[in-house]
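> Provided below are the primary sequence and the corresponding predicted coordinates.
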Amino acid sequence: MEKIGRLGVWYATHKFDAAQLRGFARQVEALGYAALWYPESVGYESMAQGAFLLGQTERLLVGSSIASIYARDAFAARQGHMTLNAISGGRFMLGLGVSHAPMVERLRGHSYGKPLAAMREYLTALRGKDGPGLDDPSRTTFVAALGPRMLDLAREMTAGAIPYNVTPEHTRRAREALGPEKWLCVEQKICLETDKARARHLARKELERYMPLPNYRNNWLRLGFTEDELADGGNDHFLDAMVANGDEAAIRAVVDAHFEAGADHVCIQPVHAPDDVKAPGRMLAAFAPFE
């Protein structure tokens, strides 16, 4: 894979049944977005979902964001990656992460190791003794890197990083850590809502599942947010920083700020009321033209 287009989509695809997921993937492709990224967490299994999405589209790049290193051993991930690229003409991007201790230990029943050491060991096994590097176009692999040491590892061993729940300031720091040659693909939540109170309510609901997780919380503190700003679901400053809201111009300014800070690719995630099933399509249609 030599190039990833500038604008992509991130969405919690487990919200959809098969018919809805098929239609969503085709809509993302028809609107001209470069890539569709999807999570694993407690929803659809990552490799199976990747195969489905690739099978429903023709040109769209598809990326796991992220496949947990605790969900399958490195050999299975390598074979899955190879298989999906073989059947799709090289359209699959393997995004890997260390997940979070509660998910790994309570849900999967594994011991949660030291994140940096666990990821390094996994990437070493994933490459194998004589295979191409994980930055090779046939093996495009990313790390969900937030902190400085994980970003360094992404630079050293993979094609780049896919940070989540970040700001343009983090993008600036990540670019410095990765250097000019590695890919930096960042997720940005958006809410096309000019009523600030409603936008912040939706942002708080969207972020509540992430607030207790140390990986994200520690990163927000590194970025300069305070414990007071993170308390009680986050204050207005924090919510506005994490979920770009307002009219199209206001949201585009935040996405542009990521590009100015060094992002190669920004994947936007629509944030909306759960019962507003047409909201993702509306938002994606509104922002596709500034690809």
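Yep, that arrived.

> C-alpha from now on. contacts and neighbour counts both.
Fine.

> which residue ranges form the helices in the stretch 101-250 of the chain?
Counting by DSSP state H, counting those that start in this stretch, the stretch 101-250 of the chain has helices at residues 101-102, 115-127, 148-157, 168-178, 196-207, 214-222, 227-230, 236-242, 248-261.

> try it against this one:
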Amino acid sequence: MTSTHNTSIMYPIQPSSTGQILPFARLLQRRGAGRLWLGQSLRLDTHQLFAALAGMGYRIPMGSGVTLAPLRHPYDAAVQARSVAALSGAPYVAGIGPAAPEFQDSLLPERYAKPLTAMREYMTSMRELLDGGLARRDGAYHSIDAQLIALDAPPVELGLGVLRPRMATMAGAVADVAVTWMTPAHYIADTLVPALAKGAAAADRAAPRVATVIHVAVARPGRDIRLAARRGAGAHLSAAHY
């Protein structure tokens, strides 16, 4: 849900077929409002699922909430995000997150000792590329000297996965959207929003809007709500950083 109270839909598990997410794409297309969100899918890649939907004629806004930075270089992340925008014909939110330290360990030479620095480098490089400029830096975690080939496409907004105040402050300086997960309303209002505003003010820019995931399930006779919650968020509920 954004600051203007637009309700979107997030498919909360990793799909193994496009058919699993088609009902939600159809609903959004019929409604003519809202965005389809997917998290990081390691079964069928998130961006390829979005491209498949676009190829099937679903011209709806889409967003990742969030894909994981250790999986791809900022250049490839920018290409993937712009490709979804171009194929869908709608603005795309490219939500990025640093991933859990254990996931970083499994893919990187060493985990991000300074996640804020890693994500600032990543987001800044993506923004420069998507704005058509030359991204050039020799960073602590991400180095680049490149420019995207020109392509007409709807705009790409950069989202940053935000859980804690320091990341929110940084997001205020570099992101268009702060994407939160399993964050209560009072925590967003009292902790994250002020931190976003602080970072935005320091960078002399508007504060990012907030897109927060709220897990819901239809109440039906015989439905085990605890089981539904575990299927939708079990992996995160067991993670140390949550």
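Looks like it arrived, so ask away. Here the structure is a predicted model, which means the values were calculated and not measured.

> and of the helices of the stretch 101-250 of structure 1, who's closest to Ser88 of structure 1?
Ser88 of structure 1 lies closest, by CA to CA, to one member of the helices of the stretch 101-250 of structure 1: helix 115-127, at 20.5 Å.

> could you tell me how far the closest one lies from the centre of the chain?
Centre-to-centre, helix 115-127 of structure 1 and its host chain are 19 Å apart (CA atoms, centre = their mean, to the nearest Å).

> with stretch 6-13 of structure 1 instead?
8 Å.

> who's in contact with it?
21, 28, 33-39, 187, 264-270, 288, 291 (CA atoms under 8 Å, 6 or more residues apart in numbering).

> among those residues, which ones are in helices?
Using DSSP state H, the members of those that fall in helices are Leu21, Val28.

> the contacts of stretch 6-13 of structure 1, buried ones only, as a ChimeraX selection?
The command below creates a ChimeraX selection of those among these that count as buried (16 or more other CA atoms under 10 Å):
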select :21,28,33,34,35,36,37,38,39,187,264,265,266,267,268,269,270,288
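
> before we move on, back to that, can I get the helices of the stretch 101-250 of structure 1 in TSV with mean neighbour count and distance to Ala74 of structure 1?
What follows is these, written out as TSV (neighbours: other CA atoms under 10 Å; distance: least, CA to CA, whole Å):
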stretch	mean neighbour count	distance to Ala74 of structure 1
helix 101-102	16	19
helix 115-127	16	5
helix 148-157	20	14
helix 168-178	20	24
helix 196-207	18	30
helix 214-222	16	22
helix 227-230	14	36
helix 236-242	18	32
helix 248-261	17	32
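
> which one of those helices lies nearest to Phe92 of structure 1?
Phe92 of structure 1 lies closest, by CA to CA, to one member of the helices of the stretch 101-250 of structure 1: helix 115-127, at 15.7 Å.

> average gap between that closest one and structure 2?
When structure 2 is overlaid, helix 115-127 of structure 1 sits 1.5 Å from its aligned residues on average, using mean CA distance after the TM-score superposition for structure 1.

> now the angle between helix 148-157 and that helix, please.
With axes from the mean of the first three to the mean of the last three CA atoms, to 10 degrees defining the directions, helix 115-127 of structure 1 sits at 20 degrees from helix 148-157.

> spatially central residue in structure 1, please.
Ser65 (4.3 Å; CA atoms, centre = their mean).

> from memory it sits against Glu40, does it?
Yes. Ser65 of structure 1 is in contact with Glu40 according to CA atoms under 8 Å; the separation is 7.3 Å.

> follow-up on the earlier one: quick one: the residue nearest to the centre of structure 1 from Tyr38 of structure 1, how far?
5 Å (CA to CA, to the nearest Å).

> with Glu260 of structure 1 instead?
Glu260 of structure 1 is 25 Å from Tyr38 of structure 1, where distance means CA to CA.

> next one: Arg78 of structure 1
Distance, Arg78 of structure 1 to Tyr38 of structure 1, by CA to CA: 18 Å.

> ok, now Leu184 of structure 1?
When distance is defined by CA to CA, Leu184 of structure 1 is 17 Å away from Tyr38 of structure 1.
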